[in-house]
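**Q** A predicted structure for the sequence below; I have some questions about it.
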Amino acid sequence: MTIKILADSACDLSEHYYNGFDIEMVPLTVHINGNDYKDSIEITPKTVYDALRNGGHAKTSQVSPQTFKTIFTSYAQTNQPLVYLAFSSQLSGTYQTAKMIEQEIKEEYPDAPIHVLDTKCASLGYGLVVLHVAKLAKEGAQLNEIIHAATDHAQHMEHIFTVDDLEYLHRGGRVSRTAAFVGSLLKIKPLLHVDDGKLIPLEKIRGSKKVLKRMLEVMEKRGANFENQVIGISHGDDLERAEQLASLIKEKFNVKEVIIEMVGAVIGAHSGPGTIALFFLNKPYK
């Protein structure tokens, strides 16, 4: 029986990937202007970015326990193997909720072939892990192969990103009010990465023109075997800069493929418009 891959909406993949590789998606929730929306189903990232630009505030919440219970029960009853690759547990409580429900379901269905993994990844870095594993599942890979590949891919996925306005990270509690104010005043663009699932500042760069060049330098230092990799770029409603970065990468590293997607509504609510993120593996690709 084919192994089903489940992801949540924080992986920032487009619908054609879900359809093309038979990936099931469960949405997180976006709260904006007093209304609740299922991410990528009832709201688009563009709507969130426009609202933020107009002074609106956006919040997000994790997948509900009942949603996981419904999904996991359906797979337990049919005994179809399910692997849920979760958004980083350091950025959302969704993974912990899924693990709790997995244990609950297995009390009733001890042999239920349900597996929940914490990718410790976000946005398209998380999406690339999901896509890699979904391709293996479609090719008929065994469960142990899929779990090993997911774990290995996730462990070695680099996330290098910058935001256009520190104010949005301040609202999400990532930087102080003073840092946000001074950063905006001095046109400082922070470069951040994800380490063990957490957002960690790398350095501060004066001026947006230097940021893309610096991202390439970090990529060259940390990455490996680019010609056999799929590189990911996600953006906060700034396709022009994302395509500029993709062009620089193709020219410099002769990469196999670059996927460009918009940062989804859930992550975009915290990172804001103008975010540019780069994702690649830091070890030779198997």
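**A** Nice, thanks for sending it over. If you're wondering where the values come from, they're calculated on a predicted model, not measured in any experiment.

**Q** contacts and neighbour counts: CA atoms only from here.
**A** OK.

**Q** residues in contact with the host helix or strand of Ala154?
**A** According to DSSP states H and E, Ala154 maps onto helix 143-155. With Cα atoms under 8 Å, 6 or more residues apart in numbering as the test, helix 143-155 has contacts from 3, 83, 85, 117, 119-121, 126, 129-130, 132-133, 136-137, 281.

**Q** ok, and here's another one to check against it:
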Amino acid sequence: MRIGLVVDSACDLPLKYLQANDIHILPITVRIGEELRVDHRDEAETLAFLHSHVAERGAEAETTPFTVEQTTALFLDRLVIDYDHVFCLTITKERSGVYENTQQASFAILNGYKERRAAAGIVTPFAMRVIDTQNLFAAAGVGAVEAVRLRNAGEGVGKIRARLENLALHTHGYMVPRDLYYLRARARKKGDRSVSLFSAALGSALDIKPVLRCYRGHTSPAAKLKGFEPAVEKLFAFTAERVRAGLMTPTLSLSYGGELAEMRALPGYDALREVCAEHNVEVFESIMSLTGMVNVGKGAVVVGFAAENAPVFEG
């Protein structure tokens, strides 16, 4: 059986990895004023955006997932012919409409695929499954990497589905933002009051940085620490301990809102990489998607891994 994989563009994995493993991207559209960009995870374009004047107005951006009609067309034009079963992994439905739109599109796709496959000389049925990773950015990539591993190992659809759905329940995402004012402005734009003006002002004045945690779709502050670099260093050390304790998959996903060289120069990074190498955990590093960057601001660090019974980061 030909198994296809689809992720949305807010799933942070290296573009070369996505291309090498035939993982298709469900784009998200970003509009800032009169400028419209479709996020195809083009790292050069994302960095160009970051360094342009447009990035200064990123908090005003409108991010829009592919519509039901656009998603239906994407599948019917190609995917229903190239594959027999497709897994579509989306960032958490609590923060994006990608899951809902794809789920709705699946009905039209499953009703309309037969004619397309028949025209291509394919008489066997087509099926698809939309899976909510219940996480964001780098953490959403953990399930996609596992899906590739299982597909390459020749596992069947049933086992892959059960594994990915279980993995979503145990995937942990952590983020340290640089700019609380930006995060607050973006939250207000989206109607999210989780970062108040007082908290943003106080945090910026005292250089207090929150460590935000996403788990089972719910996002909340896990800790507040003084200084961006010390906060990242403690998060990296916490992640190293989780690696030593044992992960559900040999995968650690990192993304950064800027040049990766900046992330690699942060304190604790080298030690984390050494621990991963010692425990045969593969590290995936990517520049944060354009969608992610306009939502959380430049310079944010995100860590994602899957672990059972993992304690919550406390700093």
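**A** Happy to help now that I have it. Computed from a predicted model, the values in this text were never measured in an experiment.

**Q** any idea which helix or strand comes after whichever helix in structure 2 runs longest?
**A** Scanning structure 2 for the helix with the most residues, using DSSP state H, yields helix 98-119. Later in the chain than helix 98-119 of structure 2, the nearest helix or strand by DSSP H and E is strand 127-132.

**Q** quick check: that following strand aligns to which part of structure 1?
**A** Per TM-score structural alignment, the counterpart of strand 127-132 of structure 2 in structure 1 is residues 113-118.

**Q** ok now the matching stretch, how far from the chain's centre?
**A** Distance of stretch 113-118 of structure 1 from the chain centroid (Cα atoms, centre = their mean, to the nearest Å) equals 18 Å.

**Q** please apply the same query to stretch 110-126 of structure 1.
**A** 12 Å.

**Q** buried residues, it. List them.
**A** Buried residues in stretch 110-126 of structure 1, counted by 16 or more other Cα atoms under 10 Å: 112-126.

**Q** buried ones in stretch 193-204 of structure 1?
**A** For stretch 193-204 of structure 1, burial by neighbour count (16+ other Cα under 10 Å) applies to His193, Val194, Asp195, Gly197, Leu199, Pro201.

**Q** if I line the two up, what does the third one land on in structure 2?
**A** Translated: Asp195 of structure 1. Match for Asp195 of structure 1 (TM-score structural alignment): Tyr215.

**Q** what sits against that match?
**A** Gln134, Asn135, Leu169, His170, Thr171, His172, Gly173.

**Q** out of those residues, give me the two with the largest separation.
**A** Leu169 and Gly173 (11.6 Å; Cα to Cα).

**Q** neighbour count for these two, which is higher?
**A** Per other Cα atoms under 10 Å, whichever of Leu169 of structure 2 and Gly173 has more neighbours is Gly173, with 27 against 18.

**Q** shouldn't the more buried one be in contact with Thr133?
**A** No - in terms of Cα atoms under 8 Å, Gly173 of structure 2 does not count as a neighbour of Thr133; the distance is 10.8 Å.

**Q** ok, and the contacts of Tyr215 of structure 2 in structure 1?
**A** Checking the contacts of Tyr215 of structure 2 against structure 1 (both residues aligned by TM-score structural alignment, their matches' Cα atoms under 8 Å), none of the contacts is still present.

**Q** looking at these, which are in helices?
**A** Within the contacts of Tyr215 of structure 2, no residue falls in helices by DSSP H.

**Q** and those as TSV, adding distance to Ser286 of structure 2?
**A** Shown next, in TSV, are the contacts of Tyr215 of structure 2 (distance: Cα to Cα, whole Å):
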residue	distance to Ser286 of structure 2
Gln134	20
Asn135	16
Leu169	23
His170	22
Thr171	18
His172	17
Gly173	15
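
**Q** pull up the aligned stretch in structure 2 for stretch 87-99 of structure 1.
**A** Under TM-score structural alignment, stretch 87-99 of structure 1 corresponds to residues 91-103 of structure 2.

**Q** quick one: terminal-to-terminal distance for that stretch?
**A** One end of stretch 91-103 of structure 2 sits 13 Å from the other (Cα to Cα, to the nearest Å).

**Q** Asp1 of structure 1: how many residues sit nearby?
**A** I think there's a mix-up here, since residue 1 of structure 1 is Met and not Asp. Quick note: Met1 of structure 1 (other Cα under 10 Å) scores 8 neighbours.

**Q** ok, so what distance separates it from Ala51 of structure 1?
**A** 44 Å.

**Q** ok, Gln104 of structure 2 touching Thr67?
**A** No - when contacts are counted by Cα under 8 Å, Gln104 of structure 2 is not listed as touching Thr67 (9.6 Å).

**Q** which residues touch Ile105 of structure 1?
**A** Applying Cα under 8 Å, 6+ apart to Ile105 of structure 1 gives the contacts Lys69, Phe72, Thr73, Ala76, Ala112.

**Q** taking strand 127-132 as reference, get the angle to the longest helix of structure 2.
**A** Relative orientation of helix 98-119 of structure 2 versus strand 127-132 (axes from the mean of the first three to the mean of the last three Cα atoms, to 10 degrees): 170 degrees.

**Q** ranges for the helices of the stretch 101-250 of structure 1?
**A** Remark: helices assigned in the stretch 101-250 of structure 1 by DSSP state H, counting those that start in this stretch are 123-138, 143-155, 166-171, 177-185, 209-222, 239-253.

**Q** mean deviation (superposed) between the third one and structure 2, please.
**A** Just to be clear, that refers to helix 166-171 of structure 1. Taken against structure 2, helix 166-171 of structure 1 registers an average deviation of 1.5 Å after superposition, with mean Cα distance after the TM-score superposition for structure 1.
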